[in-house]
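# give the three-dimensional model of this entry:
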Amino acid sequence: MRDLKPWLALIFKRPGRLVMGGALIMATLLSGIGLLAVSGWFITETALVGMLLAAGVAATINLYVPGGAIRFFAVSRTVFRYLERVYNHDTVLRLLTDIRVALFQSLASASRRHRRQLTGAEWLSRLTSDVDALDTLYLRLIAPTALAALVTALVVALTAALFDIKTATLVGLVLLVAFLIATIGTYLRTRHLAARQSDCQESLRTAVIEYIEGFAELTAAGRTGKHAAWLMRQAHQVTSEQAQADTLAGWHLAGSHLLINLSAVLTLWAGFALFRAGVVSGPVLVLLPIALLGLAEIYAMLPDAFGKLGATAASASRLNRDCQAEEPARDTGAQGLPANAALFATNLAVKHPGHAPLFTHFELEVNAGERVGILGYSGSGKSTLADVFSGLLPAAHGNLATRDLVYLTQKTVLFEDTLRANLLLGAPNASETELWRILEVVELADRFAPEPDQLDTWLGSSGSRLSGGEARRVALARVLLNPAPVVILDEPFTGLDAGTRARIAKRMDLLLEGKTVISLAHGPDALPGTDRVIHLPG
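This is a model prediction of the structure:
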């Protein structure tokens, strides 16, 4: 359960919405119980008056008060149910936003080497099913459990008020056992099974995705049938374990409902003695057992929620493990920088896990305001070196210190959003004038000015509405907007012709004046202006 603590802390950062949502659920439940109880009381009162009249005894009944109460509870239950659904689903969406933001912040803090340990299918499982298991934690588990305990306490208090303390104590003990069976009992019986099932579902989901991705290769090898049969066996195992977990939850649900019915019987039995003593009336005698039976609706939500709690904890454990930030192995901050230096690397060793080092004993000092170009053939390690400079990849050995920097990676990454939103990632507070100015630098102002939405033009999935050169220039513009004093550009002019490249490079010289620039490319014609050039061995 410790794995849930950081996510619960995130959920409880919105206490106002949680309390309001819980109050709406509470109002809905109380309206339902009130409707059931008043209806039982009214039916009983009507029956008794009818029997007295049939026996020739004068009797009266007030039809308006109970009738009005029934109408009130029926309408309020419907209204509160609607408000609760709208409000709490909005709350869940807000909590989902909080969870995803926190998750991506953790991913951004983790090293690239750590993130590469998982396949794309496994990351898909983390970002969908594991997050989904957490985003409804409040609505499925926290709120129903708290409200079940609160309503139970209110019903016990009502028993003490209408009957006596002895009956209330007995009913409270029975309901306490029912509550523990529906919650902790269900969790203890199903936690290991639910956690194992969650792991099996993730493995099956990953295997299905990999099967689809590799279908052509499996077909060529003639193994689609065997692999599909293996997937079916795995799916059968998952469904079998699901059925087992559902069975256990069902038994606990039946046990809690049995005890709720027992509490109603005990209340009715104790009420007969009070009725004979003239302490309570016949309608009140019926009202309380019916109110107790109304608890079944509340308790019905608990076994299913606690039956899945083990799987939710397993999802949280995977997210905590795979998205945790790593402490940097070397100092990559500005402390330890020589005077007037922007980047300082000594005795640097660069390697990917499981591979031979690309560089050993690498030394580099870049002064503030200096323009350095790094040239090398494909596979010489330029991009890996840039990843180490930027802190995305930890150095295997040595020391590295840099000032704050911004990094244009070799791969162009654009989000499925507007041009404005993609640019503002580089400088969230940039004005519209600054955005147009940077578009002029990369020669995209004339491209988007005629668009109906201009800066709000939708770029499509990964910038699919743009050509490769246009997408690269948007990514470059985003980096140039950033105020960081050190700029690392890995192949900044990919997809651009020589004329466009030369014009943009000339404008960039003015824009980057005073900044430290480290550019990496295959040839000197793909570099912006430089003060010196370093050639990497081929």
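
# could you use CA atoms for every contact and neighbour count after this?
Will do.

# from the middle of its chain, how far away would the host helix or strand of residue 372 be?
Secondary structure assignment for residue 372, by DSSP states H and E: strand 371-375. Taking CA atoms, centre = their mean, to the nearest Å, the mean C-alpha location of strand 371-375 is offset from the chain mean by 41 Å.

# contact partners of it?
The set of residues external to strand 371-375 that reach it, using CA atoms under 8 Å, 6 or more residues apart in numbering, is 366, 382, 516-524, 527, 529-536.

# residue 319 and residue 365, how far apart?
Residue 319 sits 39 Å away from residue 365, going by CA to CA, to the nearest Å.

# just residue 375 next, same as before
Relative to residue 365, residue 375 is positioned 16 Å away (CA to CA).

# quick one, which of those two is more surrounded?
Neighbour totals were compared for residue 375 and residue 365, and residue 375 leads with 21 against 16 (other CA atoms under 10 Å).

# and the residue nearest to that one when sequence neighbours are not counted, how far is that from residue 365?
Nearest residue to residue 375, sequence neighbours excluded (CA to CA, 6 or more residues apart in numbering): residue 535, at 4.9 Å. The spacing between residue 535 and residue 365, counted by CA to CA, is 15 Å.

# equivalent analysis for residue 170, please.
For residue 170, the distance to residue 365 (CA to CA) stands at 79 Å.

# before we compare anything, build this one as well:
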Amino acid sequence: MKIFKLFKEDTWIKPFWGKYRKSLFLALVLGFLTFICGGALMFNSGYLISRSAAHPENILLVYVPIVLTRAFGIGRPVFRYLERLTSHNWVLKLTSELRLKLYHVIEKDAVFFKSKYQTGDILGLLAEDIGHLQNLYLRTIFPTVIAWLLYVFIILALGYFSLWFALVMLLLLGTLVFVFPLISMIVNGAKQERQKSLRNELYAGLTDNILGVSDWIFSQRGTEYNELHAAAQSELLKIKYEIQNNDHKRDFAVQLMFGILTIVLVVWTSSIFPGAHGGAANWIAAFVLSVFPLIDAFAPLGQAAQETNTYQDSLSRLNSLPKERDVEQKKDVKLTAPYEFKITRLNFHYADAQQLVLKDLNLTIKNGERLAILGRSGSGKSTLARLLRGDLQCSSGNLTLNGIPPAKLGDDICHYIGVIHQTPYLFHTTISNNLRVGNEAASAKQMWSVLERVGLKDLVSRMPDGLETIVDEAGLRFSGGERHRLALARILLQDVPIVILDEPTVSLDPLTEQDLIEMFVKQLEGKTLIWITHHLQGLSLMDKVIFIEDGRLTMSGSPQELAHTNQHYQRLLEIDHGILH
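Reported below is the predicted structural model:
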């Protein structure tokens, strides 16, 4: 079966089997003992009722069954509680580590993760796939293994009384344990796989369309938007009802099979324990009643089996993600000022493409230098920023910070480099928590100080709770310029020697853009400033300007030098000032 092959090649689930094997084994043993106690309780109860109805001469004749009934009656819920506690604890440990591993995978590849996956795919992984793997154990593996253990135990126990009847029960119970689950998996498995696929499509489609809902409305196509998802939802409900209908039929067949088992057991016990009352006849009720607790053990197997197709999809999706990469870290490496980037014959292409994004690049960025990197969209300037940050590694050539490749610094890179993106994100929490993203240990005094430096002190002080004011989701209560100022405040609290500005002002109006550029330059005085942009506004404040076109460095010099000597730069200035069209 496909799921066994997936488990064999799996790198997400298998590592935890060995790590938590004691808890896993204990959960299975407790589950087995739960059903043993349930069967033994009914067995003793049946014997006790039958024996008591025969008017025993002395209470001592039924004292042992009374004690056992009480013991098994207490044991069943106790073992059930301990089993649930152990199995759920095991599964929660598993899923928490899976979510942590998923976060690490996404975090390590965050710079190009969204180029491969939609937001809905991430939601599907978090909400559906991890949840399905949780159910894989609670609703499939644990019940199935426990049922198999009971199956073997029952056949061996019956073989003690009668070999031929043990063989009959081997076939009848085997139908419940193997045949019904197989049929259920064939009939409903494909439908459940389709159901999960539709849900994932809805996640992807809904998130995509919700993010662009304003465009749907402005284009007067709101009705079409609703109909688009109504059709998918209708198909999803149809499949759900078909699955439920098949489940009802299967459950009826399982109950019918248990009815047949009960009749067969009555016939068999009557043949080996003859008599209308007393003596051996007391065992008939004991054997017959012991069947009923087994319904809870064997009935869920069909449902468990049919969901394996869904789990296959979840395992496939998780194992198709990039491997969790351990970033090579230099031990005891502490970079000291002056900080200098050295780029020599750098070439870079993404793993899924052979075309070079950056070609034979040579560049030195000196300590404290203010460098502007110009280029059209897709020219490779943002890729260069990611290489400088250590998020990517060059395909060939060298890129070092004080002789060390940035990628080898691992998480320590945050002590040296800060980044302000085009759309800084503010979390749905307090302003103080948003600022402490730059420095967890920042005091209120430090936060007020940086807010004053970025021109937001008066704004925040007028808010209801000051620093403890809750920021709306994504920081929507702040304008674009204010969000960039808060992002700069984070960088000031972080106090790193190198700051990368990745087109932070591209969506702002010219006045706000100029104001922010001047503030960035003033507040980051003395730090190495690397500004990625395709605007020329504010370039006069830079020490050096380079131009990247089709991955190559085609222009380099000071703004003043280029404005007097480079025709290409002069033409760009004319276009930017509206002189040339």
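
# for residue 317 of the second structure, give me its contacts.
Residue 317 of the second structure touches 125, 129, counting by CA under 8 Å, 6+ apart.

# that one - that's part of a strand, no?
No - counting by DSSP: H, G, I helix; E, B strand; the rest coil, residue 317 of the second structure falls outside a strand, being helix.

# now check it against the first structure: what is it aligned to?
Mapped onto the first structure by TM-score structural alignment, residue 317 of the second structure lines up with residue 318.

# from residue 53 of the first structure, how far out is residue 59 of the first structure?
Residue 59 of the first structure sits 6 Å away from residue 53 of the first structure, going by CA to CA.

# that should have said residue 60 of the first structure, apologies.
Computed as CA to CA, the residue 60 of the first structure to residue 53 of the first structure distance reads 9 Å.

# mind naming the longest helix for the second structure?
Using DSSP state H to define each element, the second structure has its longest helix at helix 222-272.

# that one vs the first structure, average offset?
After superposition onto the first structure, helix 222-272 of the second structure lies on average 3.9 Å away from the residues it aligns with, using mean CA distance after the TM-score superposition for the first structure.

# next one: that helix to chain centre, how far?
Per CA atoms, centre = their mean, the centroid offset for helix 222-272 of the second structure relative to its chain is 31 Å.

# is it correct that residue 428 of the second structure falls within a strand?
No - applying three-state DSSP, one finds residue 428 of the second structure to be coil, outside a strand.

# tell me how many other residues crowd the closest residue to it other than its chain neighbours.
In space, and not counting its chain neighbours, residue 428 of the second structure is closest to residue 473: 4.5 Å by CA to CA, 6+ apart. Using other CA under 10 Å, the number of residues around residue 473 of the second structure comes to 12.

# can you check residue 86 of the first structure too?
For residue 86 of the first structure, the count of nearby residues is 12 (other CA under 10 Å).

# which element follows the strand or helix carrying it toward the C-terminus?
Assigned by DSSP H and E, residue 86 of the first structure falls within helix 64-109. Counting by DSSP H and E, the element after helix 64-109 of the first structure in chain order, helix or strand, is helix 112-115.

# what does that following helix contact?
By CA under 8 Å, 6+ apart, the surrounding residues in contact with helix 112-115 of the first structure are 107, 322-323, 352-353, 392-393.

# ditto for stretch 261-280 of the second structure
Counting by CA under 8 Å, 6+ apart, 50-51, 54, 165, 172, 281, 283-284, 287-288, 291 sit against stretch 261-280 of the second structure.

# buried ones among these?
The neighbour count (16 or more other CA atoms under 10 Å) marks 50-51, 165, 172, 281, 283-284, 287-288, 291 as buried among these.

# quick one: what's aligned to residue 38 of the second structure in the first structure?
Match for residue 38 of the second structure (TM-score structural alignment): residue 32.

# correct me if wrong: residue 149 of the second structure contacts residue 33.
No - contact criterion CA atoms under 8 Å: residue 149 of the second structure and residue 33 do not qualify, at 10.3 Å.

# those two: which is more packed in?
Ranked by neighbour count (other CA under 10 Å), residue 149 of the second structure and residue 33 place residue 33 first, with 20 against 15.

# so what's the more buried one up against?
For residue 33 of the second structure, the contacting residues are 76, 79, by CA under 8 Å, 6+ apart.

# please report how far the residue nearest to the spatial centre of the second structure lies from residue 106 of the second structure.
Compute the mean C-alpha point of the second structure, and by CA atoms, centre = their mean the closest residue is residue 126, 3.5 Å away. Residue 126 of the second structure is 11 Å from residue 106 of the second structure, where distance means CA to CA.
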